[in-house]
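Need a 3D model of the following:
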Amino acid sequence: MVLKSRGALLFATSEEAEQAFYEALEQGDLGQLMAVWAEDEDVVCIHPGGPRLIGHEAVQESWREILGNSPLSIRPTRIHAVQSMMSSVHTVVEQVMVDTAQGKQVVNCYATNVFHKGPTGWRMVLHHSSQAPADLGTAEMQDVPDLLH
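You can find the predicted model right below:
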């Protein structure tokens, strides 16, 4: 249940925070997107093929630039979460809809979203996304790896 306290959103679970993150991307709403992030100078964001961005301001500026073009159509799938009392690590396959010369196509990305629980509920502290191999088939998108390394 998402609650409001003094105008700020409180996410009761990391799943709610993650859902709000992807909804904000779909809506192109920078304010809602940044409400998911911790207001901390230690937050980190890495976009596919981009540099490591550290700090709330750097993360916000990167999203402002990205959302300035248009909202993003990203559907998180294959969610796997590992959670403790105060932190939660989610790995997802993001299905990103992109416009190409051939029309709309889906590009798969692997993403890791890390959330910490604090006095203001669950907040994102890291988002790292990278493009998955182009030839990624359904069999390769399995939840349990064949090999440990």
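
contacts, neighbours, all on C-alpha from now
OK.

Nearest spatial neighbour of D99, chain-adjacent residues omitted?
Residue nearest to D99 in three dimensions, not counting chain neighbours: Q105, with 6.4 Å by CA to CA, 6 or more residues apart in numbering.

List the contacts of that neighbour.
Neighbour list for Q105: 97-99 [criterion: CA atoms under 8 Å, 6 or more residues apart in numbering].

and the gap between H128 and D99?
22 Å (CA to CA, to the nearest Å).

out of the two, which sits in the busier spot?
Legend: neighbour count by other CA atoms under 10 Å for H128 and D99, higher for H128 (18 against 10).

Also this sequence, please, to line up against the first:
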Amino acid sequence: MYSTPQDAESAFYEALETGDLEAMMRVWSEDEEIVCVHPGGPALIGYRAVREAWQRIFSHSGRLSLRVVQQVAFVTPFAVITHVLEHFSHAGDESIAAPVAATNIYTRGALGWRMVGHHASPAPPDSQHEMPKVLH
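Next up is the predicted model:
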């Protein structure tokens, strides 16, 4: 149970970095309306589809080193949306590839804060610095 959305987001990125499927899925809501989009991939809808995708990712990648920089957070009493830049590298290799831009959505329910959406896509290499806050 995550008492704050920050706790849920920290647990998400810790699970991602360590490749821990069970820890990853504890962050996600068990609702069938959850949505996950990995870079270049389709929208995965529902707990089972999201779990299977994370299982494939964790089984094909080694331990990752991850640095996350939060850019923007939209906060309401029952939902939080964060936009972050994820900087990945393989553990032991300090070179940082182009960042990944991700939007994470958390909602508060009876079991505390849980993730209901994650959408990640490649970001231009020069987006390592603060991005302009522009609404389209």
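
hang on, the residue nearest to D99 of the first structure in a helix?
No - secondary structure of Q105 of the first structure (DSSP: H, G, I helix; E, B strand; the rest coil): strand, not part of a helix.

what about it, distance to V92 of the first structure?
Note on Q105 of the first structure: its distance to V92 of the first structure, by CA to CA, is 19 Å.

and if you look at A12 of the first structure?
Taken as CA to CA, the span from A12 of the first structure to V92 of the first structure is 20 Å.

neighbour-wise, which of those two wins?
The neighbour count for A12 of the first structure versus V92, taken as other CA under 10 Å, is higher for V92 (19 against 16).

Map that one onto the second structure.
In the second structure, V92 of the first structure lines up with V84, judged by TM-score structural alignment.

do E18 of the first structure as well
Checking TM-score structural alignment: E18 of the first structure goes with E9.

Next secondary structure element downstream of the helix or strand hosting its match?
Using DSSP states H and E, E9 of the second structure falls within helix 5-18. Later in the chain than helix 5-18 of the second structure, the nearest helix or strand by DSSP H and E is helix 21-27.

how big's the offset between the helix or strand following that following helix and the first structure?
Sequence order places strand 35-37 as the next helix or strand after helix 21-27 of the second structure, per DSSP H and E. Aligned to the first structure and superposed, strand 35-37 of the second structure gives a mean residue distance of 0.3 Å (mean CA distance after the TM-score superposition for the first structure).

ok now strand 35-37 of the second structure, how far from the chain's centre?
Distance of strand 35-37 of the second structure from its chain centroid, counting by CA atoms, centre = their mean, to the nearest Å, is 10 Å.

Can you check which part of the first structure it sits on?
Under TM-score structural alignment, the match for strand 35-37 of the second structure is residues 44-46.

H118 of the second structure corresponds to which position in the first structure?
Under the alignment (TM-score structural alignment), H118 of the second structure maps onto H127 of the first structure.

coming back round to it: for I74 of the first structure, state which of the contacts of Q105 of the first structure is nearest.
Distances from I74 of the first structure to the contacts of Q105 of the first structure, taken as CA to CA, are shortest for M97 (6.4 Å).

wait, what's in contact with the closest residue to that closest one other than its chain neighbours?
Spatial nearest neighbour of M97 of the first structure, chain neighbours left out: V106 (4.6 Å); criterion: CA to CA, 6+ apart. By CA under 8 Å, 6+ apart, the contact list for V106 of the first structure reads 95-98.

Do a quick rundown of the strands in the first structure.
2-5, 8-11, 44-46, 52-54, 74-83, 87-100, 103-118, 121-131 (DSSP state E).

For the second one, name the packing helices and strands.
Pointing back at strand 8-11 of the first structure there. Using 3 or more CA pairs under 8 Å, 6 or more residues apart in numbering; DSSP states H and E as the contact test, the elements touching strand 8-11 of the first structure are strand 2-5, strand 121-131.

contact partners of the shortest one?
Applying CA under 8 Å, 6+ apart, the contact partners of strand 2-5 of the first structure are 9-12, 16.

same question, the last one
With contact meaning CA under 8 Å, 6+ apart, strand 121-131 of the first structure is reached by 10-14, 17-18, 36-38, 40, 42-49, 107-117.
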